[in-house]
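Trainee: Sequence first, then the predicted structure:
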Amino acid sequence: MPNSIYALILAGGSGERFWPLSRRARPKQLLRLVADKTLLEETLARLEGFVSPERILILTNSEQENAVRKLLGNFRKENIVAEPAKRDTAAAVALGTGWVASRDHAAIMAVLPADHVIANRTAFQETLALAAEAAEETSGLVTIGIKPSWACPGFGYIEQGKPVHLRKHPDDDSIHRVLRFREKPNPDLAESFLRRGNFRWNAGMFVWSVPTVLREFNRYAPELADFISQVRAPENFEKALRERFSKMPRISFDYAIMEKADRVFVVEASFDWDDIGSWRGVANYFEKDKQGNAANRSITALDSSNNIVFEEDGTTIALLGVHDLIVVRTPDALLICHRHEAERIKDLIGKIPPELQ
């Protein structure tokens, strides 16, 4: 594994599907959904012993900055940076690239979302190490792909090509050229992807060297490349962040770079992965009674089945004669909806008073 590896943690997402537990100032990555730690804390814990804390940059936004700093009270204050405006992942990666380049212009860097559930830390670090070696040897952009367990229409997909064998791992078939990225498919197309066997879920985790990603920014996103050249000078970082970031194009890194680049590789994850994108996903981690009711705490249920219940304030929840509902109780809000409407919770946010959003 390369000696100099940095990590950029993207921690500025909104997680609107988890309202009312999630809010603008307390998004999904700051919630304790499936463990005693928040998803952001779990993300940091997975890097322990693999990336030293001074080489980790956490990017959040101005609405969430205070909550992140309070949560991570012992983390290096200067390694938490708040984006002054929402500009999607291309600008965030550009900012992080400049930060890393100012410290080591030849470093390997990993880009990791802050809101995933990954069970096996050792397997995660082994996959990252392999991806880092692939990035160094191929001078390419490397993404980590998840082998699909079912035909999910809610994820983007990566179409794999021929395997690539590294010098140190000549018998390892887990690295492939990427033929193309595929948008979220309809259910029939997702079934086709699953049958064909050479598709992986796109989990939004990347590894590359600073020179490689700079090459691609210069080729496909010169405006962002110019921004990187400004923020990589330590004395200009704060000024460029304040004055230039909000002027950057609002586009994802996938669209800006990954789907255009011609040297892209995928490493298959050797760990279990879940992005828990809705309350239905979280329910998989709750205890269930014989009627399929899933709850984070003890509930009372009579003639009720397949409900999902989450409460955080000690309120007693009792269900009578109801089925397939989501019930989420916080000190100041209550959500009740059909479990099959879980994906539409984000559509409800705009109708809720601003102070509760």
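Mentor: Right, received. Where do you want to start?

Trainee: CA atoms for contacts and neighbours, from now on please.
Mentor: Will do.

Trainee: Neighbours of residue 354, how many?
Mentor: The number of residues packed around residue 354, counting by other Cα atoms under 10 Å, is 9.

Trainee: Could you do residue 355 as well?
Mentor: Using other Cα under 10 Å as the criterion, residue 355 is surrounded by 7 other residues.

Trainee: That one: what secondary structure?
Mentor: Here residue 355 is helix, with the state taken from DSSP: H, G, I helix; E, B strand; the rest coil.

Trainee: this is the comparison structure:
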Amino acid sequence: MSTANPHLWTVILAGGVGSRFWPVSTPARPKQLLPLASEQPLIRDTVDRIVPLVPADRLRILTGGQLSGALLSVLPELGGEHLLLEPRAAGTGPVLAWAAAELERLDPDAVMVSLHADHVIHPPEAFRALIARAAELAVGHRRLFTIGAPPTRAETGYGYIRLGAPLDGLAGDDHPEPGNAVAEFVEKPDRETAEEYLASGRFLWNTGLFVWRCADMLDQLQAHAPEFRELVPMLRRGESEEFFRLAPTISIDEALLERSDRSGVVRATFAWDDVGAWDAVSRTRPADERGNVLLGDAHAVECDNTVLYADEGPVVGFGVENLVVVRTGGVTFVAHRDRSPDLKRMLQQLPDHLRDLR
């Protein structure tokens, strides 16, 4: 499979802090370096999942300079040439444009697969097969493709994609997945709207997994994103420092995909989860018969649906339900599971010495 498309490249977004996994995820040890989905760090799982399709020499990791050593320590087969170190955090719009320009310079026919370091995907074989199919469609249709996951619950924390018309088949192609045009990108809905989306069958979760020709992405960005009209030529000339000085902080969805008439979507044939907050651990790690997830030296007695994380000494839960209890780095954190997506807001109310744990 790895030789199927010699122009296929992978970039992995691995620069975030993962503040919704505080206090375990910190600027020095963000969640992509933590074993939150398996016994390995999330970034290790992500690399292992894609390299049978795209070899390591065509892989680049987008991150900040402060994480380069830690990432290479868990990915010893990679070297510094595999890292693209962001001059500043500017959102996925600028950083993916920069990555596309860097790959285009190496390979004018490059097709970029953009992954996140914190996703859980099973089975990996189905994932690789669909990525290969999306690459065929990206080349054949000259569209910018998103992978859309069929929703399994009324999730209010994800963006959604409303399916447009099926695309015309590629010449000589009888593959069962033709891809669809995107009718609409929808921001995170309220509960009632999410339930309507789930029942309709016309909406997919926006996974943030992208496949496109680098040249097409940059051309579309220049054509449809006024903020980047003068900046894309700068990128293509290799003036990345000046580009990041001038680029706005914006997501690729807002900057390009919601504006372009060339956005497409392919339906995921694998189970997908965004490990975004502590409540996600109950979906990604094995639970006991009462729904408790125990990590480290953790023990649940007469507990239900509780996450116990022990990174520093034992943690014991007794007679509680629907909690997250974490012990690490001299800090004990307790929250209701339903509140774990709100941790960013909580952190803003903490003193600096807690908010900026190292």
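Mentor: That came through fine. Since the structure is predicted, the reported quantities are computational estimates derived from the model, not experimental observations.

Trainee: Show me what residue 39 of the first structure lines up with in the second structure.
Mentor: When the second structure is aligned by TM-score structural alignment, residue 39 of the first structure is paired with residue 42.

Trainee: which residues touch the closest residue to that match other than its chain neighbours?
Mentor: Nearest residue to residue 42 of the second structure, sequence neighbours excluded (Cα to Cα, 6 or more residues apart in numbering): residue 32, at 4.9 Å. When contacts are counted by Cα atoms under 8 Å, 6 or more residues apart in numbering, residue 32 of the second structure touches 14, 18, 41-43, 117-118.

Trainee: at 7 Å instead, please
Mentor: Taking Cα atoms under 7 Å, 6 or more residues apart in numbering as the criterion, residue 32 of the second structure is in contact with 14, 41-43, 117-118.

Trainee: Please enumerate the helices of the stretch 251-357 of the first structure.
Mentor: If you assign secondary structure with DSSP state H, counting those that start in this stretch, the helices in the stretch 251-357 of the first structure sit at 253, 279-282, 345-348.

Trainee: How many residues are close by the equivalent of residue 292 of the second structure over in the first structure?
Mentor: Using TM-score structural alignment, the equivalent of residue 292 of the second structure in the first structure is residue 293. Residue 293 of the first structure has 24 neighbours, counted by other Cα under 10 Å.

Trainee: Residue 293 of the first structure reaches residue 303, doesn't it?
Mentor: No: here residue 293 of the first structure does not reach residue 303: they are 10.7 Å apart, not a contact under Cα atoms under 7 Å.

Trainee: what separates the match of residue 39 of the first structure from residue 19 of the second structure, distance-wise?
Mentor: 15 Å (Cα to Cα, to the nearest Å).

Trainee: before we move on, the earlier item: counterpart of the residue nearest to residue 42 of the second structure in the first structure?
Mentor: When the first structure is aligned by TM-score structural alignment, residue 32 of the second structure is paired with residue 29.

Trainee: For its match, give its distance to residue 23 of the first structure.
Mentor: Look at residue 29 of the first structure and residue 23 of the first structure: by Cα to Cα, they are 11 Å apart.

Trainee: State the span of the first structure onto which stretch 89-106 of the second structure is aligned.
Mentor: With TM-score structural alignment applied, stretch 89-106 of the second structure matches the range 86-103 in the first structure.
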